[in-house]
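> I need the structure of the sequence given here:
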Amino acid sequence: MKPPIEAGRGLSTRLRTAKGRTTASQKWLERQLNDPYVRAAKAAGWRSRAAFKILELDEKYHIFKPGQRVVDLGAAPGGWTQVAVQRVGASGKVVALDLLPMDEIAGATLLQGDFQDEAVEQAVLEALDGPAELVLSDMAPNTTGHNATDHLRILGLIELALDFAGKVLVPGGAFVAKAFQGGTEREILNRMKRDFATVKHAKPPASRKGSAEMYVVAQGFRGQDGQR
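Okay, the predicted model is just below:
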């Protein structure tokens, strides 16, 4: 997939007024206005530019397959869920889960709740009508600006999502989660390597160059018996 960079290259849009805005919010808005992925997502009907990240990861690692059962953790606003629905087709099942309410997405089941809750986990499996073949997590913690603290927070989310994946994935399944540069904690990485046949780190082109964001792609889940 070619990144949607060509349109508008060399053009820059500035806000007409900064009245009532902080410097940080003004910079964020200007960045959004000048981001080709934001414009392309809007034109394509994706709910967020993040849709291109999972599309690019899929192009490289072939994450999606027709007929898959997919869980999207921390799904709001739904860009990854939209891509999942498109890629698995009518024969697949996609369950999107978030603490926040989401607008309906055709072809997906939307659940509101905490994936650490056993009742929510059961609701996910019931909605899928069986175990999952792919667990996605684009979750990120609220950042503090303190790199060490933020790194620990994202590692905590990865570990929780990995725990969930270990409960719901079928053997051979896959797990994709947001990480940060600086590496996945060795203990978590070793656990992934034990539980999955292959584990890769990737930074899709749609991730902003200045961002420390990366993704971990773990494929070939060994199943419950292979985890210990």
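
> contacts, neighbours, all on C-alpha from now
Will do.

> Mind jotting down where the strands sit in the protein?
69-73, 93-98, 108-112, 132-137, 169-180, 196-202, 213-221 (DSSP state E).

> Any idea how many residues pack against the nearest residue to residue 172 once chain neighbours are set aside?
Spatial nearest neighbour of residue 172, chain neighbours left out: residue 220 (4.1 Å); criterion: CA to CA, 6 or more residues apart in numbering. Residues within reach of residue 220, counting by other CA atoms under 10 Å, total 17.

> Also residue 76?
22.

> wait, what's in contact with it?
97-98, 100-102 (CA atoms under 8 Å, 6 or more residues apart in numbering).

> Residue 157 too?
139-141.

> just checking, residue 178 touches residue 138?
Yes. Between residue 178 and residue 138 there is a contact at 5.1 Å, judged by CA atoms under 8 Å.

> and stretch 35-50, how far from the chain's centre?
15 Å (CA atoms, centre = their mean, to the nearest Å).

> neighbouring contacts of it?
Against stretch 35-50 from outside (CA under 8 Å, 6+ apart): 3-5, 7-8, 32-33, 51-52, 77-80, 82, 206.

> what about 6 Å?
Stretch 35-50 has contacts (CA atoms under 6 Å, 6 or more residues apart in numbering) with 5, 79.

> Okay, buried residues for that stretch please.
Neighbour-count burial for stretch 35-50, with 16 or more other CA atoms under 10 Å as criterion, is recorded at 35-41, 46-50.

> now stretch 127-147
Here stretch 127-147 shows 127-128, 131-140 as buried, counting by 16+ other CA under 10 Å.

> how far does that stretch stretch from start to finish?
Using CA to CA, to the nearest Å, one end of stretch 127-147 lies 38 Å from the other.

> Residue 109 - how many residues pack around it?
Neighbours around residue 109, by other CA under 10 Å: 17.

> Skip the chain neighbours and tell me the closest residue to it.
residue 95 is the one closest to residue 109 (CA to CA, 6+ apart), at 4.8 Å.

> how near is the one you found to residue 136?
Taken as CA to CA, the span from residue 95 to residue 136 is 10 Å.

> Let's see this one next, to set against the first:
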Amino acid sequence: MTGETIGSRRRSAVRLKMARKHKPSSQKWLLRQLNDPYVIAAKEKGLRSRAAFKLIELDGKFGLIRKGARVVDLGAAPGGWTQVALERGAARVVGIDLLDIEPIGGAVLIKGDFQDDSMPATLAEALGGPVDLVMSDMAPNTTGHTATDHLRIMGLAELALDFAFRHLAPGGAFVTKLFQGGAQGEMLETLKRRFAVVRHAKPEASRKDSRELYVVATGYRPEEG
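Down below sits the predicted model:
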């Protein structure tokens, strides 16, 4: 199911019952959720979140999830990307988050910090080999201040990239969320040195008013020595 077919769905708008019980900001969020075609489609397909469709689009475009791949999903809660990786043929998927994640058949879900010193041993046991794909849909709590929010998400993306450098197999891939802005130049230069191909994408499933985009890097080249 593509972003175009989902996004083009036409349904009668759902109205919020008992709206007076909710603050205006909550009313706006609830109405958007109730009328979002991706939220509706995710529920119909048994996916944990609408964000699953973003990975479906990225994988369809860039071929990130190979059959039999070992995949790590950073900031995995509630599990939508982990579900997609399994459904698309990954042999082993580890989802890591500071939050609890409801069990997903076929996945190893770890509650903890992916930067912990114990993580390499934990991953080695769970995956049985080096990682083929590191993916991160992590985003900070936004403040509304563009510069601050951009720096916050860059910090998360850089942590995810450092993790990828330490765990990816040669030829592996990396995908992470960013916000549109001017602070990612240094990171992109690093990606271009260490990966064969680096591209940007904004999936159809991303909300039109969102500044998010994804950077996709394939063909990992470990540093010699």
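
> Can you say which of the strands of the first structure is packed in most?
Of all these, strand 69-73 has the most neighbours on average by mean count of other CA atoms under 10 Å, namely a mean of 27.

> what residue lies at the spatial centre of the second structure?
The centroid of the second structure falls nearest to residue 137 when counting by CA atoms, centre = their mean (2.6 Å).

> hmm, back to that, show me what contacts the residue nearest to residue 109 of the first structure?
Applying CA under 6 Å, 6+ apart, the residues near residue 95 of the first structure are 71, 108-110.

> quick one on the thing from earlier: will you turn the buried residues of stretch 127-147 of the first structure into CSV that also has distance to residue 17 of the first structure?
Listed next are those as CSV, based on distance: CA to CA, whole Å:
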residue, distance to residue 17 of the first structure
127, 47
128, 48
131, 51
132, 48
133, 48
134, 45
135, 43
136, 39
137, 36
138, 33
139, 33
140, 31
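
> Next, the buried residues of the biggest helix by length in the first structure.
Counting by DSSP state H, the longest helix found in the first structure is helix 147-168. Buried residues in helix 147-168 of the first structure, counting neighbours by 16+ other CA under 10 Å, are found at 150-151, 153-159, 161-162, 164-166, 168.

> Centre of the chain to that helix, how far?
Distance of helix 147-168 of the first structure from the chain centroid (CA atoms, centre = their mean) equals 13 Å.

> residue range for it in the second structure?
Mapping helix 147-168 of the first structure onto the second structure (TM-score structural alignment) gives residues 146-167.

> how close does that stretch sit to the first structure?
When the first structure is overlaid, stretch 146-167 of the second structure sits 0.3 Å from its aligned residues on average, using mean CA distance after the TM-score superposition for the first structure.

> Identify the residue nearest residue 88 of the second structure in space, chain neighbours excluded?
With CA to CA, 6+ apart, the residue lying closest to residue 88 of the second structure is residue 65, at 6.6 Å.

> Run a quick neighbour tally on the one you found.
Residues near residue 65 of the second structure, counting by other CA under 10 Å, number 25.

> Pull up the gap between it and residue 84 of the second structure, please.
Using CA to CA, residue 65 of the second structure is found at 9 Å from residue 84 of the second structure.

> now the contacts of residue 76 of the first structure as CSV including distance to residue 174 of the first structure?
Listed next are those as CSV, based on distance: CA to CA, whole Å:
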residue, distance to residue 174 of the first structure
97, 17
98, 20
100, 25
101, 26
102, 25
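
> Looking at the residues you listed, which is nearest residue 114 of the first structure?
residue 98 (6.9 Å; CA to CA).

> Check the gap between the closest residue in space to residue 165 of the second structure that isn't next to it in sequence and residue 173 of the second structure for me.
Leaving aside its chain neighbours, residue 165 of the second structure sits nearest to residue 222 (7.3 Å; criterion: CA to CA, 6+ apart). Between residue 222 of the second structure and residue 173 of the second structure the distance, using CA to CA, works out to 12 Å.

> list the residues that contact both of the two?
Counting by CA under 6 Å, 6+ apart, nothing touches both residue 222 of the second structure and residue 173.

> which other residues reach stretch 191-210 of the second structure?
Here stretch 191-210 of the second structure has contacts from 3, 54, 213-221, using CA under 6 Å, 6+ apart.

> equivalent range in the first structure for stretch 70-86 of the second structure?
Using TM-score structural alignment, the residues of the first structure aligned to stretch 70-86 of the second structure are 69-85.

> From the opening residue of the matching stretch to its closing one, how far?
This stretch, stretch 69-85 of the first structure, spans 10 Å end to end (CA to CA).

> contact partners of stretch 96-104 of the second structure?
74-78, 109-112.

> Return the set of buried residues in that stretch.
Using 16+ other CA under 10 Å as the test for burial, stretch 96-104 of the second structure gives 96-97, 101.

> chain center to it, what's the gap?
With CA atoms, centre = their mean, you get 14 Å for stretch 96-104 of the second structure.

> Need the distance between the two termini of that stretch.
Start and end residues of stretch 96-104 of the second structure are separated by 12 Å (CA to CA).

> now do stretch 67-82 of the first structure
Per CA to CA, stretch 67-82 of the first structure runs 15 Å from first to last residue.
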